[in-house]
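> Just a sequence and a predicted model for now, questions to come.
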Amino acid sequence: MSEQRIVVIGTGYVGLTTGACLASLGHWVVCVDIDATKIDQLRAGRVPILEPGLADLVLEGQATGRLEFTVDGDLAVTGAEFLFLCLPTPMGDDGGADLHATESTVTRIRHALPVGCVVVNKSTVPVGTSVRVTGLLDRPDVAVASNPEFLREGSAVTDFLRPDRIVVGADVPEVGKRVAGLYSRLSAPILVTDAASAELVKYVANCFLAMKLSFVNAVADLCERFDADVDQVLDAVGRDPRIGRAYLRPGPGWGGSCLPKDSEAMLRMAETVGFSFPLLRATVDMNVQQRERVVTKLAAAFGGSLDGARIGLLGLTFKAGTNDLRGSPALAVAELLVARGAELLACDPTVAGGTEVDGITVVDDPYQVAESAEALVLLTDWPQFRALDWVRMAKFLGGTVVLDTRNQLDVETLGSAGLVCHGIGRRSES
């Protein structure tokens, strides 16, 4: 397909990555956001998202004139051949996806869309959203398609430009082919389906990953009870090609901006068609239990009570490589620690010292965290923490307990520094 004129509404992780990457593929792209401050920052080449390669694509796109930013969505869409909706779909009060942003946007701009435009749902939306958007548009001359994103924070640009698959869903096959043509320069399988199937794909993928993570954390708990080593168990299991090694690492629970809300939305969708989905419900419940297990494990290592204990936290973001705190299991564990009476100080490479996050005081220096703490908990697998001078950390720390919820730290290194490193699912003698 030749170069197309595309409007992307929303400049969050999905929208900004989508816009910048589509521009890099040779299309003409206008990104729209209601946040004027953010638009001014982007026009100046300042990208507020920590995402490798994204800032370079934004600068490159603007330099070539293929990427623009504006707050005037009504004007921008008048020339659009494709309109990508990259809007937030947060968890609603009932656990389902809140489509207010999508629906209000469609209602506002529907009369401005040119004849023949294709509206593309890029955000993760419930099954039936394409039908819902079609009804809100009330424009037989404007088509609707679903094109779910599969972008991981920290590798979003790579995931977009080198995807393992591209899914496009439309109830009119020709519309699906038009959207698929936007990706003709990418060498990846393009799967064109009906709209409902495409909408379901993203939920199924995320819920399966969540299930895998909950299963691994349960296995880690089992390993501790049998005095087995979870790292060795999962290394052997992951060599089975039917299972694979991806997502076979225990941790403090899964989180982020997608998995928690998508799991709840999937449960809600299942209820609407009379399916209880007990496996997914157990997946979500086990994730809550994992956070509680982490706190219980720390309390046991600390002597039973955390009341008044000064605990240092290493890492706050939901995973390394991103500055995103949304749905972070680190913050969920921190909340439980506070409920047990602990006093918290934290360090994260992407959170500036002096900031307060959910009542936690943040400092820039991990050694300062150790100096103020009686025990440490590693919650995010930033490589910087593995490379710390643990002899120096031990001199500052007011105790010997280190709980490594990511099994990232070298037990022998910490042991030689006089510290006792407790992992997740590791043998007691370790």
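Arrived safely. Numbering: from 1, shown residues only.

> okay, CA-based contacts and neighbour counts for the rest of this
Noted.

> Now do the strands in the stretch 1-150 of the chain.
Taking DSSP state E, counting those that start in this stretch as the test, the strands found in the stretch 1-150 of the chain are 5-9, 28-32, 67-70, 82-85, 118-121, 143-146.

> Pick the most buried one from those.
Counting by mean count of other C-alpha atoms under 10 Å, strand 143-146 has the highest mean neighbour count of the strands of the stretch 1-150 of the chain, with a mean of 28.

> next SSE after that strand?
Sequence order places helix 156-161 as the next helix or strand after strand 143-146, per DSSP states H and E.

> after that following helix, next one along is what?
strand 166-169.

> Take the strands of the stretch 1-150 of the chain and lay them out in CSV including distance to Lys319.
Formatted as CSV, these follow (distance: least, C-alpha to C-alpha, whole Å):
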stretch, distance to Lys319
strand 5-9, 27
strand 28-32, 27
strand 67-70, 29
strand 82-85, 26
strand 118-121, 27
strand 143-146, 28
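
> before we go on, here's another structure to hold up against the first:
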Amino acid sequence: MVGMPRRRVAVFGAGYIGLVTGACLAELGHEVTVRDINPEKIRLLRSGEVPIYEPGLGDMIVRNKERLTFTLDLDEALDGAEIAYVCVDTPPSASGDADLSRVWSVVRSLEGAAHLRAVAVKSTVPVGTGSRVRAALDAAGLAHVGYASNPEFTAEGTAVGDFMHPDRIVVGASDEATAGLISELHQGVDGPIVVMDVRSAEMVKLASNALLATKISFINEIATLCEKTGADVEEVARAVGLDHRLGSHFLRPGIGWGGSCFPKDSEALRQLANNTGYHLQLLSAVIEVNNLQKRRAIQKLKDELGTLAGTRVALLGLTFKPGTDDMREAPSTVLAARLLAEGAEVRCWDPMARPADSEPWTSTTRYETPELAVDGADAAIVVTEWPQLKEVDWARAASVMRRPVLFDGRNLLDPAGMRALGFTYLSVGRP
């Protein structure tokens, strides 16, 4: 960008957030080195392969290969760097708190990097983490190095666009110089910058995801009530969403939310409250509704088929959402496990998913197309709203199933049309 100072940035972590952050900062003109401790991941990135599926990311990495490098070496990552970004994962620990071991590993590795001007954390961390990191930097002789919380608000499948055209860029910093440096780093990004204190910035991330999860669980509760009263949740959600105070985003009924953020962040926020002696009653209910939603899908099949023992059930879609290969906390994992526990044979289709080589997936059979997955099945569940499912020859699918029972867990297909093809069609919140 013309007139923008070019900074040298070290990004720690080559996962979804680290790779998108590194590639987008390079796109903005900065010199970026991404460091990870996984040799295979770095080998793939150096060879031009992206180890995750994210639309547009691979092209951006190639386009900026002169400014974007990948390394296993700590010294190489920090060489000349002015800003260190912490983008490692913070999975839930056994206690329910966020596991910050990877964050602390990065912070400890910065000791001696006196040339740094700032450390910025994108990883989702509990409120108050910044104060502890600040104290650790001071103790390591890095009191002159600024600290910032710069949470990410990108969604998998649209992460590159979300970074470059965000609703807001949140910068939490305890001093104006650091806030200015991180803000300046984003020059060229099409979105407003909101500067605040560190603790508030840490809370924004958790609160945002909790509110989005609340909207999904709420509409799923309304969907259940619609089923019992004869109302149509699709019509209800459409009209509710037209209210400018509410909006239509995330008012889509289904079989529950998953992914790397909503489950982890909701639990982290609830645990954070518990640690202060306060019980977040609303958020606890939101989590419970989501947990039950996946099991309600299995119960619907049992109500229709009588028993699941000895049946064949096809799961159509495995990832937690379309447009990604991410299986973290995907509802399909619970569905597969419950179906197997009920004695069903589980068949699977997904165009991108890479299930773990462990249960329940080692006890399922994977098929190349939806048509093959449903051939001979007693029932099928639309788990992920992949657009390919709209192109299926459903008339033929009905003819090759042992019992043409379809539970549309994402309300993707037309009820009247599917019933006309001979399906026993079940959906979420529609009469």
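Happy to help now that I have it. Bear in mind the structure is a predicted one, so any value in this text is a computation, not a measurement.

> Just the TM-score for the two chains, thanks.
The TM-score (TM-score structural alignment, normalised by the length of the first structure) is 0.96; 423 aligned residues with a C-alpha RMSD of 1.5 Å.

> From one end of stretch 56-73 of the second structure to the other, what's the distance?
27 Å (C-alpha to C-alpha, to the nearest Å).

> Repeat that for stretch 376-383 of the first structure.
The first and final residues of stretch 376-383 of the first structure sit 16 Å from each other (C-alpha to C-alpha).

> can you give me the helices in the stretch 151-300 of the first structure?
Counting by DSSP state H, counting those that start in this stretch, one finds helices in the stretch 151-300 of the first structure at the ranges 156-161, 173-181, 195-226, 230-238, 259-272, 278-302.

> what's the mean deviation for the fifth one versus the second structure?
Aligned to the second structure and superposed, helix 259-272 of the first structure gives a mean residue distance of 0.8 Å (mean C-alpha distance after the TM-score superposition for the first structure).

> corresponding residues in the second structure for that helix?
The alignment of helix 259-272 of the first structure onto the second structure (TM-score structural alignment) covers residues 262-275.

> buried residues in the matching stretch?
For stretch 262-275 of the second structure, a neighbour-count test (16 or more other C-alpha atoms under 10 Å) marks 262-272 as buried.

> again, but for stretch 66-80 of the first structure
Neighbour-count burial for stretch 66-80 of the first structure [16+ other C-alpha under 10 Å]: 66-71, 73-74, 76-80.

> Just tell me the aligned range of that stretch in the second structure.
The aligned range for stretch 66-80 of the first structure is 67-81, by TM-score structural alignment.

> Figure out the length between the terminal residues of stretch 103-114 of the second structure.
19 Å.

> Against Thr124 of the second structure, how distant is the nearest residue to Lys264 of the second structure once chain neighbours are set aside?
Of all residues not flanking Lys264 of the second structure in the chain, Pro92 sits nearest, at 6.4 Å (C-alpha to C-alpha, 6 or more residues apart in numbering). Using C-alpha to C-alpha, one gets 11 Å for the distance from Pro92 of the second structure to Thr124 of the second structure.

> Between these two, point out the one with more neighbours.
Set Pro92 of the second structure next to Thr124 and count neighbours by other C-alpha atoms under 10 Å: Thr124 wins out with 28 against 17.

> Please say which position in the second structure Trp390 of the first structure maps to.
Here Trp390 of the first structure is matched to Trp394 in the second structure, going by TM-score structural alignment.

> Quick check: its match touching Leu421?
Yes - shown here, Trp394 of the second structure and Leu421 form a contact pair, counting by C-alpha atoms under 8 Å, at 7.3 Å.

> Just want to know which of those two has more residues nearby.
Neighbours were tallied for Trp394 of the second structure and for Leu421 using other C-alpha under 10 Å; the higher tally belongs to Trp394 (19 against 16).

> Any buried residues in stretch 180-198 of the first structure, and which?
180-183, 186, 190, 192-198.

> which non-adjacent residue is nearest Ala228 of the first structure?
Leaving aside its sequence neighbours, Ala228 of the first structure sits nearest to Arg427 (C-alpha to C-alpha, 6+ apart; 5.4 Å).

> Helix or strand: which one has the one you found?
Per DSSP H and E: Arg427 of the first structure is located in neither a helix nor a strand.

> I'd like the distance between it and Thr134 of the first structure.
56 Å.

> And the contacts of the match of stretch 66-80 of the first structure?
Applying C-alpha atoms under 8 Å, 6 or more residues apart in numbering, the external contacts of stretch 67-81 of the second structure come out as 7-11, 22-23, 26, 29-39, 42, 45-46, 61, 84, 109, 113, 115-116.
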